[in-house]
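# this one's structure only:
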């Protein structure tokens, strides 16, 4: 499998921001000859506060994502939060994402797999990497779909995440692809009522993940991260995202050569 990126705003804030981001990502994809799968959520159902912005909802969100596909030709991914959303979302997206907090929800995984779309299950912050083989098996039980697993950090005490890079190699033993979520891994969840983060380390850990031989890298990006309505503390600007791509590609090349020879 050729290496790929998943990128886009955390949540669909409005059509203008989504299309502006997609246009820039299209240019980056062509410039570096890389695949970027466009990601944005129509609903963020696990925000810390009841007052937090959640998104436009499934109908409007899928309409906007459909426009991204039509105008820019991206493969798409978005997350679902209840089993009944899988069939509707599958009409638009190519990869159905299962959120980390829902990675053990059998009905969610099974319904996503029944659509015959690729299923990307984000490893819960509370999950050991070897236990993700059971989530993979749930998807495979109903359809022979590709199952991707995404590492996004593990809970380390309160309000902190750490990344065990062994998990990327462990999950490669039973997943069709393993992805490292470079921006969510930088979160400090629910500190004083909102999530903070240390995005200045995202590029360095992305280089490490590429060196470990991960298949894909996930970045949440935004034209103006400081004004983003969700995950502002960890999202990269489009310029920041583009600046790290050459080094990522070099790390991937070295890892591929090592794996080929070993």
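Nice, thanks for sending it over. The shown structure was predicted, so the numbers you read here are calculated from the model rather than taken from an experiment.
# CA only for contacts and neighbour counts going forward, please
Will do.
# ok, the spatially most central residue of the chain - contacts?
Closest residue to the average C-alpha location of the chain: residue 218 at 4.7 Å, with CA atoms, centre = their mean. Residue 218 is in contact with 5, 6, 7, 179, 180, 181, 182, 183, counting by CA atoms under 8 Å, 6 or more residues apart in numbering.
# sec struct for it, please.
Of the three states, residue 218 takes strand under DSSP: H, G, I helix; E, B strand; the rest coil.
# for it, give its distance to residue 57.
As judged by CA to CA, to the nearest Å, residue 218 and residue 57 stand 23 Å apart.
# burial count for the closest residue to residue 53 other than its chain neighbours?
Take residue 53 and drop its neighbours on the chain: the residue closest to it by CA to CA, 6 or more residues apart in numbering is residue 229, 6.4 Å away. Here the count is done by other CA atoms under 10 Å, and residue 229 has 16 residues near it.
# which helix or which strand is home to residue 229?
Using DSSP states H and E, residue 229 maps to neither a helix nor a strand.
# right, and it touches residue 47 too?
No: Residue 229 lies out of contact with residue 47 (CA atoms under 8 Å); the separation is 10.9 Å.
# what is in contact with the two at once?
By CA under 8 Å, 6+ apart, the residues touching both residue 229 and residue 47 are residue 53.
# which residue ranges of this protein form strands?
Ranges of strands in the chain, per DSSP state E, are 4-8, 35-39, 76-79, 95-98, 118-122, 147-151, 154-155, 161-162, 177-181, 187-191, 194-197, 216-222, 236-237.
# use this one as the comparison:
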């Protein structure tokens, strides 16, 4: 992938998109990025720091949405500059594309918005890499059209992310056929190991999750041949302002990645 500052691309490893669900503040973002970079450098895993500058898709009206757009984007830029890391954030409206592109290296299209043509084209027109999350309501094959929209304006730096399929019963199911089906578009494919374990639309208004299965999803994805993994992580889940129920505790990330690197080596051997 032609993404600035993406290191270790010749290692043969999967790449990792990881960080907190949302940008909660400068210190916590720098803390997380520092710890993950040390791990990924040692394991030679290409790493992209992630964090949402705004959380637009919330169940409850009073859920945390962010610390302010520019404030959060400036923190993302500082993380990238401080650790020489590419950064990624999701956008929800066409006007967000040009704004966010000034601060990050990759623009992400949320799953619920993957069919929004104007949003996809606006992201592509910035010239930044674009990660499109597969809608929970779509097959892997249907994402061909999202790739076409990005490429229609001459942007070929695109990858796709699976995050499970929903059947409307406050749960998600991962169909690993989606990985090779999306790879048929000649693009890297990522498995979102944390959002795919969400249990949305709970009666409490707070999304639930099954974080104990993160390792299971990650291992299976690497075994199937996923090019990258997406993992939301936080050092203190009790303090996390978004998606605490399905994030991986940061102190468990290193051990998990060590196992996954071994699986990757076995798969490509």
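Thanks, I have it. The shown structure was predicted, so the numbers you read here are calculated from the model rather than taken from an experiment.
# residue 243 of the first structure -> the second structure?
Residue mapping for residue 243 of the first structure onto the second structure gives residue 255, with TM-score structural alignment as the criterion.
# distance of its match relative to residue 40 of the second structure?
12 Å.
# more neighbours: the two, which one.
The neighbour count for residue 255 of the second structure versus residue 40, taken as other CA under 10 Å, is higher for residue 40 (19 against 10).
# so who does the counterpart of the more buried one in the first structure touch?
The alignment partner of residue 40 of the second structure in the first structure, by TM-score structural alignment, is residue 29. Counting by CA under 8 Å, 6+ apart, residue 29 of the first structure touches 35, 36.
# for the one 5 residues further on, same thing?
By CA under 8 Å, 6+ apart, the residues touching residue 34 of the first structure are 3, 4, 5.
# can you do 7 Å?
For residue 34 of the first structure, the contacting residues are residue 4, by CA atoms under 7 Å, 6 or more residues apart in numbering.
# where along the first structure do the helices fall?
Ranges of helices in the first structure, per DSSP state H, are 15-32, 58-72, 85-89, 106-114, 132-142, 166-171, 202-212, 238-261.
# can you say which of those helices is nearest to residue 42 of the first structure?
helix 58-72 (4.7 Å; CA to CA).
# so the closest one aligns onto which residues of the second structure?
Taking TM-score structural alignment as the measure, the second structure aligns residues 69-83 with helix 58-72 of the first structure.
# with the first structure overlaid, how far apart is the matching stretch on average?
In the superposition with the first structure, the average deviation recorded for stretch 69-83 of the second structure is 0.9 Å (mean CA distance after the TM-score superposition for the first structure).
# now do the buried residues in that stretch.
Across stretch 69-83 of the second structure, burial judged by 16 or more other CA atoms under 10 Å covers 69, 72, 73, 74, 75, 76, 77, 78, 79, 80.
# neighbours of the residue lying closest to the second one once chain neighbours are set aside, just the number please.
When you say that, I think you mean residue 72 of the second structure. Leaving aside its sequence neighbours, residue 72 of the second structure sits nearest to residue 53 (CA to CA, 6+ apart; 5.0 Å). Applying other CA under 10 Å, we find 27 residues neighbouring residue 53 of the second structure.
# who's in contact with residue 53 of the second structure?
22, 23, 66, 69, 72, 73, 89.
# which of these sit farthest apart?
Farthest-apart pair in the contacts of residue 53 of the second structure is 66 and 89; separation 12.6 Å (CA to CA).
# when these two are compared, which one has more neighbours?
Using other CA under 10 Å as the criterion, residue 66 of the second structure and residue 89 rank with residue 89 on top: 27 against 19.
# surely the more buried one meets residue 51?
Yes: counting by CA atoms under 7 Å, residue 51 is a contact partner of residue 89 of the second structure at 5.6 Å.
# what does residue 211 of the first structure align to in the second structure?
With TM-score structural alignment as the criterion, residue 211 of the first structure matches residue 223.
# show me what contacts its match?
263, 264, 267.
# got a winner among those residues for most neighbours?
Neighbour max across the contacts of residue 223 of the second structure (other CA under 10 Å) = residue 264, 21 neighbours.
# doesn't residue 222 make contact with it?
Yes: assessed by CA under 7 Å, residue 264 of the second structure is found in contact with residue 222 at 6.1 Å.
# from the centre of the second structure, give me the residue that's furthest out.
Within the second structure, the residue lying farthest from the chain centre (CA atoms, centre = their mean) is residue 269, at 27.0 Å.
# related to what we said a few turns ago, of the contacts of residue 223 of the second structure, closest to residue 102 of the second structure?
Among the contacts of residue 223 of the second structure, residue 264 lies closest to residue 102 of the second structure (CA to CA), at 34.3 Å.
# distance-wise, check the closest one relative to residue 164 of the second structure.
Per CA to CA, residue 264 of the second structure is found 21 Å from residue 164 of the second structure.
# list the contacts for the aligned partner of residue 13 of the first structure in the second structure?
Matched to the second structure by TM-score structural alignment, residue 13 of the first structure sits across from residue 24. Contacts were defined as CA under 7 Å, 6+ apart; by that measure residue 24 of the second structure touches 66, 67.
# run the last query once more with 8 Å
Neighbours of residue 24 of the second structure in contact, by CA under 8 Å, 6+ apart: 66, 67, 72, 241.
# over to residue 221 of the first structure?
Each residue near residue 221 of the first structure by CA under 8 Å, 6+ apart is listed here: 7, 8, 9, 10, 21, 235, 236, 237, 238, 241.
# and those residues, which two are furthest apart?
Pairwise over the contacts of residue 221 of the first structure, using CA to CA, the maximum falls at 10 and 241, 14.2 Å.
# more neighbours, these two?
Legend: neighbour count by other CA under 10 Å for residue 10 of the first structure and residue 241, higher for residue 10 (27 against 19).
# quick check: the more buried one vs residue 133 of the first structure, distance?
Distance of residue 10 of the first structure to residue 133 of the first structure, given as CA to CA: 27 Å.
# ok, residue 72 of the first structure next?
35 Å.
# quick one, what contacts residue 175 of the first structure?
Residues near residue 175 of the first structure by CA under 8 Å, 6+ apart: 133, 136, 147, 148, 149.
# ok, now how distant is residue 21 of the second structure from residue 81 of the second structure?
Noted for residue 21 of the second structure: a distance of 20 Å to residue 81 of the second structure, by CA to CA.
# er, residue 90 of the second structure actually
Using CA to CA, one gets 19 Å for the distance from residue 90 of the second structure to residue 81 of the second structure.
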